[in-house]
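[1] Predicted model follows, preceded by the sequence.
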Amino acid sequence: MTALTEVPPPPAGAPTAQPGAAVEARPRMTRRQQLILVVLLGSQFMMSVDFSILNVALPTIGEGLGFSLGNLQWIGTAMMLPAAGLTLLFGRIADLAGRRRLFLAGMVLLGAGSLAGGLATSPSVLLAARVVQGLATALATPAALALLTTSFPEGPLRDRALGLNGTLLSTGFTLGAVFGGTLTSLLSWRWAFFINVPVAVVMVLAVPRVIAESRGERTRLDLPGAATVTGGLFALVFGVSSAGRYGWTAPGTMAALAAAAALLLAFWRIELRAAAPLVPMRVLTLRTVSWGNVGGLITFTMESSVIFLATLYLQDVLGYSPIATGFAFAAMGVAAFAGGLAAPRVIGRLGSRTALWLGLLVQGLATVPLLAMDAHTSGLVLFLAASSVGAFGHIGAVVSYMVTATSGLPDSEQGLASGLASMTQQVGITVGIPVISAIATARIDSAHDTLTGIRTGLLVDACVVLLGAALVFVFLNRTARTSHR
């Protein structure tokens, strides 16, 4: 039998629960957590803007500094190589040496590199400044994400913080085109660099007053693993970037990709035997980590490709100016912001794993209507509508992969988890454009029609995203039958 216990009545004047009222109050951020969020999100937004702010200004920079048309791509690649190649290593170093320390070092380098870039008078100085900016991104991005995840307990508060983080990352990447076009047209391309300097100074002054130092347990750094994974990522990014310029069968491209495969295979073998591995295999075998990052890689790779193809469409097909092209992306920025606000609620209701494949599904399906874009004004209307829906789904996927890939791990490994998630983001942004660009360019050359090449690239983009949604649905959700997270 079940014993019955008499429950005493509530004290006089105490509020009584109403039918349907929530049993548990929604957790609220403390004042300190709000300050931490503002500081870290500000830095992430600045760094994401930095990735795309120069895209629409490249022709102007080329004319001003004497870059040849074929060498313009190195303005982007010079930053992307260290950003993608060193992020995982610095994410792990942040666990050992201190996340706040590496974040501040990244901000100092970002300010210095931006100042040098704005003052550059030759291609070599500008490229060196971009390398410094990439190094700063590799230092600061995983450290900032680790500080964010360790400042909020796993659950609704962390989901909300990561939702805002994902919103500003992708919104910044989209709005970078708006800022770049505006600054280039109204002032000078140099202000695309100078704008970072005061923000970096504010970060360096504010962070020590707001955020405490955070680190994991002291241990030896796995130098052989660090060398092979860094070299492998450098070779991969260089090889894919070279393929976009010289083709996949060019000797330099094939040599770089072969070196990448050999080094990454060596990294895997080293980690299996290392006493203190850079990336413990038990972490990579977690489906939340592995498939969460696969989903993140797909969404970043293909969305950056859509933005590239859209820029080509707006400028080369419709004949828009840089500033008009920038403002055409504003609708995507608004949709991305709305998607970031909605993502934590979707995750809370459906779980991050389900939200991940749903975000990919929306992103992929929204790319399909873009295949009908034409050379008339009606094509612009179609672009604005479909790309906005795609941006909404993209942000949902970004937030979901970040929540998924950093959940279930102790604070001592959050730098590693954040490094993996940040590496996924940087590699995705880096390799997507060269791959899809090569596909689109090959079609343009054979058909002598820019619009045909753009449509071919968009078709491949949509197929990859939809296939990714299916794979994530099948493999990641096997572990989520009984849990929303």
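    Noted; the coordinates are in hand.

[2] contacts, neighbours, all on C-alpha from now
    Will do.

[3] quick one, what contacts residue 116?
    Listed by C-alpha atoms under 8 Å, 6 or more residues apart in numbering, the contact set of residue 116 reads 125, 126, 129.

[4] let's bring in a second one:
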Amino acid sequence: MTNEPVEHRSPARATLAISCAATLLVLINFTTPIPTVQVLAKALGSGPSGQTWILGSISIGLAACLMVAGTLADDHGRKRIFTAGGTLLVLASAVCALAPTTAVFVVGRVVQGGASAALLASSLGLLGHAFPPGPERARATGLWGAMVGGGIAIGPVYSALLIKVAPWQTAYWIIAAVSALVTLWGLASLTESRAEQRRRFDAGGVVTVAAGVSLLIAALIEGRGGWTQPHVLAFLVAALVLLAGFVWIEKRAADPMLDLQLLRRPAFVASAVGALVTGIGVIGFMTYIPISAQKVLGMSPLQSALVLAIWSGLSFVAAPQARRMVGRVGDRQQVAAGLAVCGVGELALIGIDSASPWWQFVPGMALAGIGSGVVNAALAGLAVRSVPAHRVAMGSAAGNASRYLGSSIGVALMAAILALSPRGGGPAHEMSVGMNYAGVVAGALAVLGAVLVALCRERPRPRHAVEVPGELELERSA
């Protein structure tokens, strides 16, 4: 029990509640189209490529804007970026609800991604400022991580239930309304925080990273139709040039958006690698579980959403419990262990076909859910402590950018594997074989990620080391 006065704890509790509500909303919105993508595609006249854009477009806004949003939050005010993100989410959700074509809907989802980036980066930054290192911060980041699993659990079920009684547009009108309420709550209750010294705006870094990541994800989405298509190759080359330019600019900038010296920090590398592998090997694979359940077992969108909820629901339950391991098992070790459990769970899903009972999903989804919950909670704490206190929003943004870039890579990778599965035997057989291959790849990637994170060992600081301004605070928080 903390001895901090009640009047000091109340703002921190309000910050925790608002940050968790915003994160839950972002993940509900992120996963809303997953079980209903075929309904949306039919209503909007989308082809196979359009369906992929419906699923993946929000990741462009998220991955491209997260580090930008984190930097702006640290330098110009985390509450200010939070409310701007919430307002933008209201407007973008309305665009999705009013969309007459696939192109307009995709634009709305990209903007939703940018708004979500502002909410995610600023909310975890607000938590890092409100809660000092220790058990209270572990509890706060554990609850924040639980909202990731909770949103993934609720989003598909929410949209699958709603589409039974209302047009698909209703889901996005409700998201707009709830976004407005959360934004007003934040405006009334959050306390502003920012770095004591404002850094110069890194315009070159902002442009190159946003454009480079956007083109990379666009190439991954379009690559499903063939990796040798001229426009896909052009996107990939342009993305690589821009991202190389970003690294060149950051090395020379007086106030870089991403301090590349952080890559020498094992905790920061572990956070980025863990988040990237979570996106590729876990989220990418799980995105196709509802589609697989519908095509292989003939489930309805609601039934397939409930199958996915076995994974995401247990993730929601497990994340807050991870704080009980603080002091006995470090956050880096928790990430490694959680990824390993995810990998075992995904491998346990191999062998499901049209003759399988629905409950054959349960053991693998349950293991992957428990592992994901531990990973989500530990990654949140690791991202905050791996950077100096005045850069907490940027640290959270870098970790989340890795996660959503990874999810885009994962979705494209799983789509490519499914496309390569042997033809013949009917759609159900082709999907089951493809998902078995995908399960092997995803499980192996998760286990490999666990090994890589475990190898990011942190060395104790020598007593005679010279204290460098900006690094001392980082070492103490670590």
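    Received the coordinates, thanks. From a predicted model like this one, the values you see are computed outputs, not experimental measurements.

[5] what TM-score do we get after superposing?
    Aligned and superposed, the two chains score 0.90 in TM-score terms (TM-score structural alignment, normalised by the length of the second structure); 458 aligned residues with a C-alpha RMSD of 2.2 Å.

[6] so which of the contacts of residue 116 of the first structure is the most crowded?
    Per-residue neighbour counts (other C-alpha atoms under 10 Å) across the contacts of residue 116 of the first structure peak at residue 129, which has 27 neighbours.

[7] Report the contact partners of whatever residue of the first structure lines up with residue 97 of the second structure.
    Aligned against the first structure by TM-score structural alignment, residue 97 of the second structure finds its counterpart in residue 118. Neighbour list for residue 118 of the first structure: 190, 191, 192, 193, 194 [criterion: C-alpha under 8 Å, 6+ apart].

[8] Show me the helices in the stretch 151-300 of the first structure, by range?
    156-186, 191-194, 196-210, 223-246, 251-273, 281-284, 287-312 (DSSP state H, counting those that start in this stretch).

[9] Residue 365 of the first structure is nearest to which of those?
    Closest of the helices of the stretch 151-300 of the first structure to residue 365 of the first structure is helix 287-312, at 12.5 Å (criterion: C-alpha to C-alpha).

[10] Mean deviation, the closest one versus the second structure?
    Helix 287-312 of the first structure: mean distance to aligned residues in the second structure after superposition is 1.6 Å, counting by mean C-alpha distance after the TM-score superposition for the first structure.

[11] which other helices and strands contact that helix?
    helix 352-367, helix 377-406, helix 414-447, helix 450-475 (3 or more C-alpha pairs under 8 Å, 6 or more residues apart in numbering; DSSP states H and E).

[12] In JSON lines: those, plus mean neighbour count.
    Output for these, formatted as JSON lines (neighbours: other C-alpha atoms under 10 Å):
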{"stretch": "helix 352-367", "mean neighbour count": "27"}
{"stretch": "helix 377-406", "mean neighbour count": "25"}
{"stretch": "helix 414-447", "mean neighbour count": "24"}
{"stretch": "helix 450-475", "mean neighbour count": "20"}
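
[13] possible to save these as a markdown table with distance to residue 230 of the first structure?
    As requested, those are exported to a markdown table (distance: least, C-alpha to C-alpha, whole Å):
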| stretch | distance to residue 230 of the first structure |
| --- | --- |
| helix 352-367 | 28 |
| helix 377-406 | 21 |
| helix 414-447 | 11 |
| helix 450-475 | 26 |
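
[14] Identify whichever of these lies nearest to residue 319 of the first structure.
    Comparing these by C-alpha to C-alpha, helix 377-406 comes nearest, at 11.1 Å.

[15] How far does the closest one sit from its chain's centre?
    Taking C-alpha atoms, centre = their mean, to the nearest Å, one finds helix 377-406 of the first structure lying 13 Å from the centre of the chain it belongs to.

[16] Next, format the helices of the stretch 151-300 of the first structure as CSV and append mean neighbour count.
    Shown next, in CSV, are the helices of the stretch 151-300 of the first structure (neighbours: other C-alpha under 10 Å):
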stretch, mean neighbour count
helix 156-186, 25
helix 191-194, 22
helix 196-210, 16
helix 223-246, 22
helix 251-273, 17
helix 281-284, 13
helix 287-312, 24
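
[17] Quick one: those helices as JSON lines, columns for distance to residue 404 of the first structure too.
    JSON lines is the format used below for the helices of the stretch 151-300 of the first structure (distance: least, C-alpha to C-alpha, whole Å):
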{"stretch": "helix 156-186", "distance to residue 404 of the first structure": "10"}
{"stretch": "helix 191-194", "distance to residue 404 of the first structure": "34"}
{"stretch": "helix 196-210", "distance to residue 404 of the first structure": "27"}
{"stretch": "helix 223-246", "distance to residue 404 of the first structure": "23"}
{"stretch": "helix 251-273", "distance to residue 404 of the first structure": "23"}
{"stretch": "helix 281-284", "distance to residue 404 of the first structure": "13"}
{"stretch": "helix 287-312", "distance to residue 404 of the first structure": "6"}
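
[18] Nearest to residue 350 of the first structure among those helices would be which one?
    helix 156-186 (12.6 Å).

[19] corresponding residues in the second structure for the closest one?
    Mapping helix 156-186 of the first structure onto the second structure (TM-score structural alignment) gives residues 135-165.

[20] Please list the residues outside stretch 324-342 of the second structure that contact it.
    Applying C-alpha under 8 Å, 6+ apart, the set of residues contacting stretch 324-342 of the second structure is 135, 138, 267, 270-271, 274, 278, 282, 367-375, 378-379, 381-382, 443, 446-447, 449-454.
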